[in-house]
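Student: What follows is a predicted structure for the sequence shown.
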Amino acid sequence: MKTLLKNAREQKGLKTREVAQLLRIDQALISKFENGSRKPTKDQVVKLASLLAIDYETLLVAWLKEKILNEIGQDEFALKAMDMVREEIQNNYNTIKKSLSKNLTSILDEIDILKSKLDKFPKFDSDRITQALELEYTFESNRIEGNTLTLLETDLVINEGLTISGKSMREHLEAINHHEAIAYIKHLIDKNNALNEQEVLSIHNLILRGIKPNDAGRYRQTQVMIKGSSYMPPQPFLVSKEMEDFFIWYETNKNNLHPIVLAAELHERLLTIHPFIDGNGRTSRLVMNLILLQNGYVITNIKGDYETRMRYYNSLETAQTKNNKEDFLLFIAQNEKESLARYLEIIGQ
């Protein structure tokens, strides 16, 4: 692990002092991490992986290996104990899978079948189809938040650069910004960039660019209330720590959960933290779709009509106030199932 850290730091052209400043820890600790005389905490492993562009799983496995060896040393019963640990960890993974409801498991199975059909279709992206679906996504995601541009007007604003009479400048910017944010998450996928704090802030910056420039890409500094909901988001001084926990949860669970569940969980967790003064909904849906696209799925498009919007809001509030995510996970899974089925129908599969 020590070699891994040092090589990654040098490849990034960073000094130990600079790494220490960015992580807000003592410079001597970085040196000790690199010479093996001190082990970072798990939280520090997450931050080091993100900062130094090291695959989190690779770094965590190296960290765990050293931690285990340090604890058990050369004890004669070590291998027997390791076999027991392996069995218990496997049982825990099976418990996670069994914790999914029958309804959710059934939909995920149906999604897997549709996904297998999609995987067999070579290069399923078609520019015209993709552009049309992304336009619909921009229209619906903005409509959820109260934007009154029609689908046709959204197309004219984005693709023709026209100004729609009677529509506010904000509504025009929301269409343009969301379109550019979709392009940005696709760029992250092409570059194989992992989801991290900087990327989420960049997505949000695009969403609010030119609308609320002082708040774009920044965590909120005031308390907020969610209109029509009894849920109260955390106080602003807690947001930074909540977001840190958000990314730790992601890194810990990204390889253990079905991609649909992972994407839905990130969507709900980000909305529950409500880290921004505005643009939380659009940002969380983009983060969800970033995860889906990374895993080879299609964009899931939550409609902005009254009935769908109410099901979306009600399932979210249940997750936030009753610690019951079942309805929300089912809602997202059903949306992705419908999106996959529609895409396959469009391409003739």
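Tutor: Looks like it came in fine. Source: prediction; values computed, not measured. Numbering: from 1, shown residues only.
Student: contacts, neighbours, all on C-alpha from now
Tutor: Noted.
Student: which residues in the stretch 1-150 of the chain form strands?
Tutor: Taking DSSP state E, counting those that start in this stretch, the stretch 1-150 of the chain contains no strands at all.
Student: Helices of that one, start to end?
Tutor: 2-11, 16-23, 27-35, 42-51, 56-72, 78-98, 102-120, 127-144 (DSSP state H, counting those that start in this stretch).
Student: ok, and what's touching the last one?
Tutor: Spelled out, that is helix 127-144. Contact with helix 127-144 is made by 149-151, 154-155, 174-175, 178-179, 182, 282, 285, 299, 301-305, 309, as judged by Cα atoms under 8 Å, 6 or more residues apart in numbering.
Student: just the longest one next, same as before
Tutor: Judged by Cα under 8 Å, 6+ apart, the contacts made with helix 78-98 from elsewhere in the structure are Ile72, Asn256.
Student: Give me the angle between it and helix 56-72.
Tutor: Using axes from the mean of the first three to the mean of the last three Cα atoms, to 10 degrees, the direction of helix 78-98 lies 140 degrees away from that of helix 56-72.
Student: Please state the offset of helix 78-98 from the chain centre?
Tutor: Helix 78-98 sits 28 Å away from the centroid of its parent chain (Cα atoms, centre = their mean, to the nearest Å).
Student: Give me the distance between Lys322 and Met225.
Tutor: According to Cα to Cα, to the nearest Å, Lys322 and Met225 sit 18 Å apart.
Student: Compare those two (neighbour count), which wins?
Tutor: Set side by side, Lys322 and Met225 show more neighbours around Met225, with 13 against 10, by other Cα atoms under 10 Å.
Student: Chain neighbours aside, what residue packs nearest to that one?
Tutor: Met232 (6.0 Å; Cα to Cα, 6 or more residues apart in numbering).
Student: In contact with the one you found, which residues?
Tutor: Counted by Cα under 8 Å, 6+ apart, Met232 has contacts Val224, Met225, Ile226.
Student: among those residues, which are in strands?
Tutor: The members of the contacts of Met232 all map outside strands under DSSP state E.
Student: Between those, which sits nearest Asp112?
Tutor: If you rank the contacts of Met232 by distance to Asp112 using Cα to Cα, Ile226 comes first, at 34.8 Å.
Student: Tell me which residues touch the closest one, please.
Tutor: Contacts for Ile226 (Cα under 8 Å, 6+ apart) come out as Met232, Pro233.
Student: Second structure follows, compare the two:
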Amino acid sequence: MDITALLATIDAKKATIGHYQPLPEEEMRILAHQTKVEHVWSSNAIEGNTLSLYETISVLETGLTPQGKPIKDVLEVLDLSDAYDYVMDLVQEKGPVTQTMIRDLNRLVTAKTTQDVRQAGNYRDIEVWPQGLPKNTYTESVDIRPQMAQLVAWSKESHNLMHPILYAAELHRRFVSIHPFIDGNSRTARLLMNFALLESGLPLINIRPDSISRDKYMQALYHAQQTGDPDPFDLLIAQYVDKEFDERIQVLKLHEQNIKDAESQTNLPKDK
């Protein structure tokens, strides 16, 4: 399925969500927590964090530090948890993308792991390359400030003109290609992308960290940066959104069926 057809399918699924009975508040809270934990685990794992999903849950829910794991990996879990909560607050506030918001996201993402607290949220002063390869440079340090200003201006102009999935994907691509910070750029980019999805009523997505999924994600990004062709990356993000809608609809259908089953399978009087 090409990107245009998939976007139309997703729009149709989004329109049907409101036809189902909502989940009970407690179940919605549990699902929201599970989504957060999966994001913290997967987004960190893509960057090399060694904590498993179970160990990430343990850190967030019990405060226990897994034995034999680097303390930096534990601190990254705590940092990304705080940054995730910040994004949820921003969605509720319905604020625009700004340089201050992006700086604060990066501050939270790297708060406990940066060696110099002044680096958190501070644009880099030196040149960096993806995986140490100078042939594919990020934005030169002297151009970061104007390019970040252009990114914010583009966001303001485009977020109501583009399909929300294409806008979210391009926001991710544009930001990560600038790579304005010394650390935490990719985790910040995925949070920005999910902010854009959530503010448009779309589900949050978590890029899977297994080697196949990670390689597909990185190759689609690299392809867009090198050729200017965004379609593979846009399609990848749309596929994640489509899958999330399928899972959400499946849960809502099950909820309605469970209500019907419970109502019919009883020997008690109807007023009990």
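Tutor: Yes, it's here. Here the structure is a predicted model, which is why all the values come from computation and not from measurement.
Student: Superposed, what's their TM-score?
Tutor: Here the TM-score for the pair of chains, by TM-score structural alignment, normalised by the length of the second structure, is 0.87; 248 aligned residues with a Cα RMSD of 1.6 Å.
Student: sorry, back to before: let me have the helices of the stretch 1-150 of the first structure in TSV, extended by distance to Asn256 of the first structure and mean neighbour count.
Tutor: Output for the helices of the stretch 1-150 of the first structure, formatted as TSV (distance: least, Cα to Cα, whole Å; neighbours: other Cα atoms under 10 Å):
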stretch	distance to Asn256 of the first structure	mean neighbour count
helix 2-11	24	16
helix 16-23	27	15
helix 27-35	28	17
helix 42-51	17	18
helix 56-72	12	14
helix 78-98	7	12
helix 102-120	15	15
helix 127-144	28	18
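Student: and those as CSV, adding distance to Arg342 of the first structure?
Tutor: Below are those laid out as CSV (distance: least, Cα to Cα, whole Å):
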stretch, distance to Arg342 of the first structure
helix 2-11, 43
helix 16-23, 45
helix 27-35, 51
helix 42-51, 36
helix 56-72, 35
helix 78-98, 28
helix 102-120, 10
helix 127-144, 10
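Student: so which of the ones you listed gets nearest Glu326 of the first structure?
Tutor: Across the helices of the stretch 1-150 of the first structure, Glu326 of the first structure has its closest neighbour in helix 102-120 (7.9 Å, Cα to Cα).
Student: ok now that closest one, how far from the chain's centre?
Tutor: 21 Å.
Student: what's the angle between it and helix 78-98?
Tutor: For helix 102-120 of the first structure against helix 78-98, the angle by the same axes, to 10 degrees is 100 degrees.
Student: From the chain's centroid, how far away is the longest helix anywhere in the second structure?
Tutor: Ranked by residue count and defined by DSSP state H, the top helix of the second structure is helix 231-264. Distance of helix 231-264 of the second structure from the chain centroid (Cα atoms, centre = their mean) equals 18 Å.
Student: Okay, buried residues for it please.
Tutor: Applying a neighbour-count criterion of 16 or more other Cα atoms under 10 Å, one finds 231-242, 244-245, 249, 252, 255 buried in helix 231-264 of the second structure.
Student: got it, and stretch 261-277 of the first structure?
Tutor: Neighbour counts over stretch 261-277 of the first structure (16+ other Cα under 10 Å) mark 261-277 as buried.
Student: Centroid-nearest residue for the first structure?
Tutor: Among the residues of the first structure, the one closest to the centroid is Val287, at 4.1 Å (Cα atoms, centre = their mean).
Student: And that one, what's its match in the second structure?
Tutor: Under the alignment (TM-score structural alignment), Val287 of the first structure pairs with Leu192 of the second structure.
Student: And Thr272 of the first structure, by the same measure?
Tutor: Using TM-score structural alignment, the partner of Thr272 of the first structure in the second structure is Ser177.
Student: What's the match for Glu61 of the second structure in the first structure?
Tutor: Using TM-score structural alignment, Glu61 of the second structure lines up with Asn159 in the first structure.
Student: same thing with Val91 of the second structure?
Tutor: So, by TM-score structural alignment, Val91 of the second structure is matched to Ile189.
Student: I figured its match hits Gly296, correct?
Tutor: No - using Cα atoms under 8 Å, Ile189 of the first structure makes no contact with Gly296, being 10.4 Å away.
Student: Please say which of these two ends up with more neighbours.
Tutor: Legend: neighbour count by other Cα under 10 Å for Ile189 of the first structure and Gly296, higher for Ile189 (17 against 12).
Student: Please name the nearest non-neighbouring residue to that one.
Tutor: Spatially, and ignoring its direct neighbours in sequence, Ile189 of the first structure is nearest to Gln294 (6.0 Å; Cα to Cα, 6+ apart).
Student: Relative to Thr3 of the first structure, how far out is the one you found?
Tutor: Gln294 of the first structure sits at a distance of 29 Å from Thr3 of the first structure (criterion: Cα to Cα).
Student: contacting residues around the helix or strand containing Asp85 of the second structure?
Tutor: Taking DSSP states H and E as the criterion, Asp85 of the second structure maps to helix 71-93. With contact meaning Cα under 8 Å, 6+ apart, helix 71-93 of the second structure is reached by 36-37, 40-41, 44, 49-51, 56, 59-60, 65, 105-106, 108-113, 191, 195, 198-199.
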